[in-house]
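Enquirer: Build the 3D model from these lines:
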Amino acid sequence: MNIKVWASVIGGLMLASGAQATEFTSIQNDKSSLHFVYKQMGVPVDGSFNKFNAQLAFDPSKPANAKVDFELNLASIDAGSDEANDEVSGKSWFNTKVYPKATFASTAVKQLAANRYEVSGKMTIKGRTQMITAPFTFTPQGNTAKVDGSFVLKRSEFAIGEGMWADFGTVANEIQINFHFLANASK
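Expert: Alright, predicted model coming up:
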């Protein structure tokens, strides 16, 4: 084959792959996780949230058009024990009776590298809203894709840990949030 024929074949393949772009629109909650790590008196402590829901519209070929809305049930926290769960659900921490949910609504998504992206948006916890930016990787696997990322949340910006818990020497201000989602392609 000559160069013109190869160029035509490659161009056709590129157009065909662009025409078949896949949009991912939901996550598999049972195969997804949301973990956090913070330091209490200098010692790392792990925890997780077990109930959350996300609505998304993400086509990796058009990241600027992406939209992500995330809702987290704060009472679904697992801080390591029933006593810890009760404490962090209380008024000084998440105050889940008044503020049962945390939400995130994206305002922008941009590509950083081949399968690396960054989502920015408004995080609301306890009635306080702050801008959050989280880098993530997006790894397609047929009709699903792994979405893995992390960001640091400052609890003081959301009044998480008030009163005697406001001392950052006892519980650090920075909380590392790590997420792993298995996203589904639209049908």
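Enquirer: hey, let's count contacts and neighbours off CA atoms from now on
Expert: Noted.
Enquirer: Which residues does stretch 26-33 contact?
Expert: Contacts to stretch 26-33, defined as C-alpha atoms under 8 Å, 6 or more residues apart in numbering, come from residues 48-57, 179-186.
Enquirer: Next, the distance between the ends of that stretch.
Expert: Terminal residues of stretch 26-33 lie 14 Å apart, using C-alpha to C-alpha, to the nearest Å.
Enquirer: mind listing what's buried in the strand of greatest length in the chain?
Expert: Longest strand of the chain, by residue count under DSSP state E: strand 128-141. Neighbour counts over strand 128-141 (16 or more other C-alpha atoms under 10 Å) mark 129, 132-140 as buried.
Enquirer: Check stretch 111-119 too.
Expert: By neighbour count on 16+ other C-alpha under 10 Å, the buried set for stretch 111-119 is 111, 116-119.
Enquirer: again with stretch 64-72
Expert: Within stretch 64-72, the residues scored as buried using 16+ other C-alpha under 10 Å are 66-69, 71-72.
Enquirer: coming back round to it: can you flag the buried ones in the contacts of stretch 26-33?
Expert: Buried residues within the contacts of stretch 26-33, defined by neighbour count using 16+ other C-alpha under 10 Å: 48-52, 54, 56-57, 179-185.
Enquirer: One more, please, to line up against the first structure:
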Amino acid sequence: MKPFVHFFLVLLFLLAAAVPAQAAAPEWEIDPAHAGVYFSIDHIYSTTRGYFEDFKGTVMFSPEDLTGSRFDFEVTVKSINTGNSKRDGHLNSADFFDSKTYPVMSFKSTAVKHVRDNRYVVEGTMRVKDVSKTLTVPFTLLGVRTHPFDDNKEVAGFEARMVIDRLAYHVGGGKFYDMGVVGKDVDVLITLEVIRKK
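Expert: You can find the predicted model right below:
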């Protein structure tokens, strides 16, 4: 091997050894018994509240590696539950979600950024029905600790709140909004407990 080539390879090795390896953001498993996607919306003079029973997601997060962190979710539309089966059926119809044609809502993250203290934002694409929009969702890291029931696991908690204009995603044509029956702004609350092995 030529001396110059040998020196170059040794230099590359030394530089690589000198740079500390950054740990990849770990993947966390959502605890479905302690996680939820909740919403509320105005109805004339009252507030209708509900949640989606069926959702899944990929959570990769580390405050030390936001580049490798991500939050991706899929929600099964027909799993909507407002405590009234007749209303749920109407929400699943073509008047609103049209869940037969569009069975899934999704969010695919593109970046996670630190704001201050334990507050972050996740940027990504929200898809509902035939509409995809860029969305920035603020969320709070509630904490990370050893799981109380298993010393070999860690549990972390997140909470996100946002307001979504349902009409911007074609969830309803605006008829019921114009009548003053159903509002257009939906308050969304996402709470997550996630678990991983240490």
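Enquirer: where does the TM-score land?
Expert: The TM-score (TM-score structural alignment, normalised by the length of the first structure) is 0.83; 170 aligned residues with a C-alpha RMSD of 2.0 Å.
Enquirer: Going along the chain, name the helices of the second structure.
Expert: Applying DSSP state H to the second structure gives helices spanning 3-18, 85-92, 175-178.
Enquirer: Where in the first structure does the longest one align, residue-wise?
Expert: Spelled out, that is helix 3-18 of the second structure. With TM-score structural alignment applied, helix 3-18 of the second structure matches no range in the first structure.
Enquirer: Centre of the chain to that helix, how far?
Expert: Relative to the centre of its chain, helix 3-18 of the second structure is centred 43 Å away, using C-alpha atoms, centre = their mean, to the nearest Å.
Enquirer: Equivalent analysis for the second one, please.
Expert: Chain-centre distance of helix 85-92 of the second structure: 25 Å, with C-alpha atoms, centre = their mean.
Enquirer: So which residues lie in contact with it, not counting its own?
Expert: Identification of contacts with helix 85-92 of the second structure by C-alpha under 8 Å, 6+ apart yields 77-78, 80-82, 96-100.
Enquirer: which of the residues you listed count as buried?
Expert: Listed as buried from these are 77-78, 80-82, 96-99; burial here means 16+ other C-alpha under 10 Å.
Enquirer: Val104 of the second structure and Phe73 touch, don't they?
Expert: No. Between Val104 of the second structure and Phe73 there is no contact under C-alpha atoms under 8 Å: 10.0 Å.
Enquirer: one step back: which among the buried residues of stretch 111-119 of the first structure gets closest to Ala159 of the first structure?
Expert: The shortest approach to Ala159 of the first structure among these belongs to Val119, at 23.4 Å (C-alpha to C-alpha).
Enquirer: Show me what the closest one lines up with in the second structure.
Expert: In the second structure, the residue paired with Val119 of the first structure is Val122, using TM-score structural alignment.
Enquirer: Nearest residue to that match in space, please, no chain neighbours.
Expert: Excluding the flanking residues, the one nearest Val122 of the second structure by C-alpha to C-alpha, 6 or more residues apart in numbering is Val112, at 4.4 Å.
Enquirer: for Asn95 of the first structure, same thing?
Expert: Among residues not flanking Asn95 of the first structure along the chain, Ser89 sits closest, at 5.5 Å (C-alpha to C-alpha, 6+ apart).
Enquirer: Looking at the helices of the second structure, which is nearest to Arg161 of the second structure?
Expert: Set against Arg161 of the second structure and scored by C-alpha to C-alpha, the helices of the second structure come closest in helix 85-92, at 21.8 Å.
Enquirer: tell me, the closest one lands on which residues of the first structure?
Expert: Residue span in the first structure matched to helix 85-92 of the second structure, by TM-score structural alignment: 82-89.
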